[in-house]
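Chemist: One predicted model, sequence on top.
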Amino acid sequence: MKINKVIMLLGCVALAVAVFAGEALAVRGPQGVANTSHNLSTSGNIAPSNNEDEICVFCHTPHGSSTDGPLWNRNNSSVVYTHYTSSTLSTFVASTRTANVNPESMLCLSCHDGSISMYTVINPTNDVGQPTPAVGDGTMRDGFLNIQGPKIGQGRNPDGTVNPVSNDLSDDHPISFKYQAVHDDTSKNNAARLHTIAEAEAAGVRFLPENAPDADKRVECSSCHDPHVDYGIFTGDPNYKPFLITPNTGSALCLACHIK
């Protein structure tokens, strides 16, 4: 129905400011989700699941949404992930090795851990209906079961083979921890190894919640990534690949936090 599509379009416009938990996240980089791999509709650049022509519906809905995110149209996983750790990592982060991932990052993992089909939504469109589910086997797949990655949370079995549904984040950058607590960890002399929050934010990093006191600001997936960024060669800026909030030329994004 055209009315439904107009409503969905208005919902997408409203989400350009990405309201989350009453807070408007600042837009980063050239916006244009229609031109990216996050466009799972028939107009996207991956094989679609069916004839769904709406773009935003795979993540957002103006009505009947989940409270987990901004007009969120997906159910998040309830699994507990294993986080990254190492002998040189802050004792604060090491203590959160099996902590729950915070809601902001769970939005990303609801697709990217591969445990739930990326075509499974809460509130499908009236004219098409529930998109045909792809296999939720830990692999990012399209409607024709072609692997679409990247998948986060893939671990290894004892024999070294891939375990696609291990919920293992131990080989990924740490998330869901308070940056200030790590920066102030004197046992690792982290003040000499990490920039301050103000310095990192000035260089483009986003801590969440953005309006929280520094002591409560966390590193999450969206500290470095923006799912709506267009990094296409002809339509956007390739320097923002893959979905970065600021270009990483010369490792600028990494060096926004890390003193090297």
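Modeler: Happy to help now that I have it. Residues are numbered from 1 along each chain as shown.
Chemist: Every contact and neighbour count from this point should use C-alpha atoms.
Modeler: Will do.
Chemist: So which residues of this structure form helices?
Modeler: 2-14, 91-94, 103-112, 179-183, 197-202, 252-255 (DSSP state H).
Chemist: Out of those, the one nearest Ile122 is which?
Modeler: Between Ile122 and the helices of the chain, the tightest spacing by C-alpha to C-alpha is seen for helix 103-112, at 12.4 Å.
Chemist: residues in contact with the closest one?
Modeler: Residues from elsewhere that reach helix 103-112, judged by C-alpha atoms under 8 Å, 6 or more residues apart in numbering: 68-69, 74-77, 116-118, 140, 149-153, 175-176, 220-222.
Chemist: same thing with stretch 37-56?
Modeler: By C-alpha under 8 Å, 6+ apart, the residues outside stretch 37-56 that reach it are 5, 8-9, 12, 33-36, 58, 119, 128, 131-134, 142-144, 148, 227-228.
Chemist: For that stretch, which residues meet the burial criterion?
Modeler: Within stretch 37-56, the residues that qualify as buried by neighbour count (16 or more other C-alpha atoms under 10 Å) are 37-44, 46-50, 52-56.
Chemist: Can you say which of the contacts of stretch 37-56 are buried?
Modeler: Among the contacts of stretch 37-56, those scoring as buried are 5, 8-9, 12, 33-36, 58, 119, 131-134, 142-143, 227-228 (criterion: 16+ other C-alpha under 10 Å).
Chemist: Look at Ser87 and say how many residues are nearby.
Modeler: Using other C-alpha atoms under 10 Å, Ser87 has 7 other residues around it.
Chemist: for the one 4 residues further on, same thing?
Modeler: Other residues near Thr91 number 17, with proximity taken as other C-alpha under 10 Å.
Chemist: thinking again about what came up before, any of the contacts of helix 103-112 buried? List them.
Modeler: Applying 16+ other C-alpha under 10 Å to the contacts of helix 103-112 flags 68-69, 74-76, 116-118, 140, 149, 151-153, 175-176, 220-222 as buried.
Chemist: Use this one as the comparison:
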Amino acid sequence: MLIQLGKIVVTGVAFLIALGCISTDALAGTIVGSKHDLAYLEDLHGIGNSYNDEVCIYCHTPHNADQSQGPLWNRPAPTVSYTLYASETLIELPGQPGPASLLCLSCHDGTIAVDTIIEMPNVNVIIDKNHPKMRYDPTNPGIMDCGTCHYPGAPGGNHVRSYFGTNLSNQHPVGIVYNTSTPRLRQPPAETVKLVNGKVECTSCHNVHDPEIEPFLITDNAGSALCFACHAK
């Protein structure tokens, strides 16, 4: 359920919080009401779909999922080749992003529409991943692009942080082997940095389901604590 109050659109859960029916502690650290909760898109006129009121459907499905990419995954994987980070100080050369990072990039590289999913609720339809809805196109700053970042008539968001494109040369390297044999890297605590098969991926530093530490960081980076968990400086 979505309720519109002026320019503010809230989910039914958020509305119950406002009424005091549900404590914020009960939903602390969850995707509900966060920037990854795309249920609000149902209210964007000309952009919303009939399934936009479902929080989890943009990434997960209980049936006919793509298990090769992630748990009960409901999005097509990007098929593009990425320009990678390069530096003469790198100990290991990054490879193409691994499955854990491709899950994130399936939305954040802008090549696949955000509302492109494999399994729609209650029907067996695969949506064309090239569908223009909710897909970033820097040459077309029209309603389809505006709607990915802000409500109609409300202040805009910064889409630069939402869409990296396929050039990852100015992003922290992912798909890179974490070599602990060098004194320049520490063995990170497992509860702080999550290596994926011995590699750094997007999910090493970000927890997509927990918005408490922006931007979805896995742990607080005050004093560069997250950075120093890996880098010996």
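Modeler: That came through fine. Because the structure is predicted, anything quoted here is derived from the model rather than measured.
Chemist: Counterpart of Pro211 of the second structure over in the first structure?
Modeler: Counting by TM-score structural alignment, Pro211 of the second structure lines up with Asp230 in the first structure.
Chemist: After alignment, which residue of the first structure pairs with Pro78 of the second structure?
Modeler: By TM-score structural alignment, Pro78 of the second structure lines up with Ser77 in the first structure.
Chemist: Just give me the neighbour total for the nearest residue to that match once chain neighbours are set aside.
Modeler: Leaving aside its sequence neighbours, Ser77 of the first structure sits nearest to Ser110 (C-alpha to C-alpha, 6 or more residues apart in numbering; 5.9 Å). Ser110 of the first structure: 20 surrounding residues under other C-alpha under 10 Å.
Chemist: Ser110 of the first structure pairs with which position in the second structure?
Modeler: In the second structure, Ser110 of the first structure lands on Ser106 (TM-score structural alignment).
Chemist: so how far is Gly95 of the second structure from that match?
Modeler: Plainly put, Ser106 of the second structure is 17 Å away from Gly95 of the second structure if you go by C-alpha to C-alpha, to the nearest Å.
Chemist: ditto for Pro141 of the second structure
Modeler: Plainly put, Pro141 of the second structure is 32 Å away from Gly95 of the second structure if you go by C-alpha to C-alpha.
Chemist: Just want to know which of the two has more residues nearby.
Modeler: Taking neighbours as other C-alpha under 10 Å, Pro141 of the second structure and Gly95 compare with Gly95 leading, 16 against 10.
Chemist: Next up, the contacts around the more buried one.
Modeler: Gly95 of the second structure neighbours (C-alpha under 8 Å, 6+ apart): 84, 174-176.
Chemist: any idea which of those is closest to Leu2 of the second structure?
Modeler: The closest of the contacts of Gly95 of the second structure to Leu2 of the second structure turns out to be Val174 (C-alpha to C-alpha; 36.5 Å).
Chemist: Report the contact partners of the closest residue to the closest one other than its chain neighbours.
Modeler: Excluding the flanking residues, the one nearest Val174 of the second structure by C-alpha to C-alpha, 6+ apart is Glu201, at 4.6 Å. By C-alpha under 8 Å, 6+ apart, Glu201 of the second structure lies in contact with 97-98, 100-101, 173-176, 195.
Chemist: Need the counterpart of Glu201 of the second structure in the first structure.
Modeler: Aligned by TM-score structural alignment, Glu201 of the second structure pairs with Glu220 of the first structure.
Chemist: what's the distance between that match and Phe58 of the first structure?
Modeler: Distance, Glu220 of the first structure to Phe58 of the first structure, by C-alpha to C-alpha: 21 Å.
Chemist: Repeat that for Ser251 of the first structure.
Modeler: The gap separating Ser251 of the first structure from Phe58 of the first structure is 32 Å, by C-alpha to C-alpha.
Chemist: circling back: how about CSV for the helices of the first structure, with distance to Asn167 of the first structure added?
Modeler: Formatted as CSV, the helices of the first structure follow (distance: least, C-alpha to C-alpha, whole Å):
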stretch, distance to Asn167 of the first structure
helix 2-14, 30
helix 91-94, 17
helix 103-112, 10
helix 179-183, 23
helix 197-202, 29
helix 252-255, 25
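Chemist: Glu23 of the first structure is nearest to which of these?
Modeler: helix 103-112 (12.0 Å).
Chemist: contacting residues around the match of Pro78 of the second structure?
Modeler: So Ser77 of the first structure contacts 106, 109-110, 115-116 (C-alpha under 8 Å, 6+ apart).
Chemist: okay but Val219 of the first structure is in contact with Ser176, surely?
Modeler: Yes: between Val219 of the first structure and Ser176 there is a contact under C-alpha atoms under 8 Å: 5.6 Å.
Chemist: can you tell me which residues contact the closest residue to Pro133 of the first structure other than its chain neighbours?
Modeler: Excluding the flanking residues, the one nearest Pro133 of the first structure by C-alpha to C-alpha, 6+ apart is Tyr119, at 5.3 Å. By C-alpha under 8 Å, 6+ apart, the contact set of Tyr119 of the first structure is 49, 58, 131-134.
Chemist: After alignment, which residue of the second structure pairs with Tyr119 of the first structure?
Modeler: By TM-score structural alignment, Tyr119 of the first structure lines up with Asp115.
Chemist: now the residue nearest to Pro133 of the first structure: how far from Leu244 of the first structure?
Modeler: Taken as C-alpha to C-alpha, the span from Tyr119 of the first structure to Leu244 of the first structure is 24 Å.
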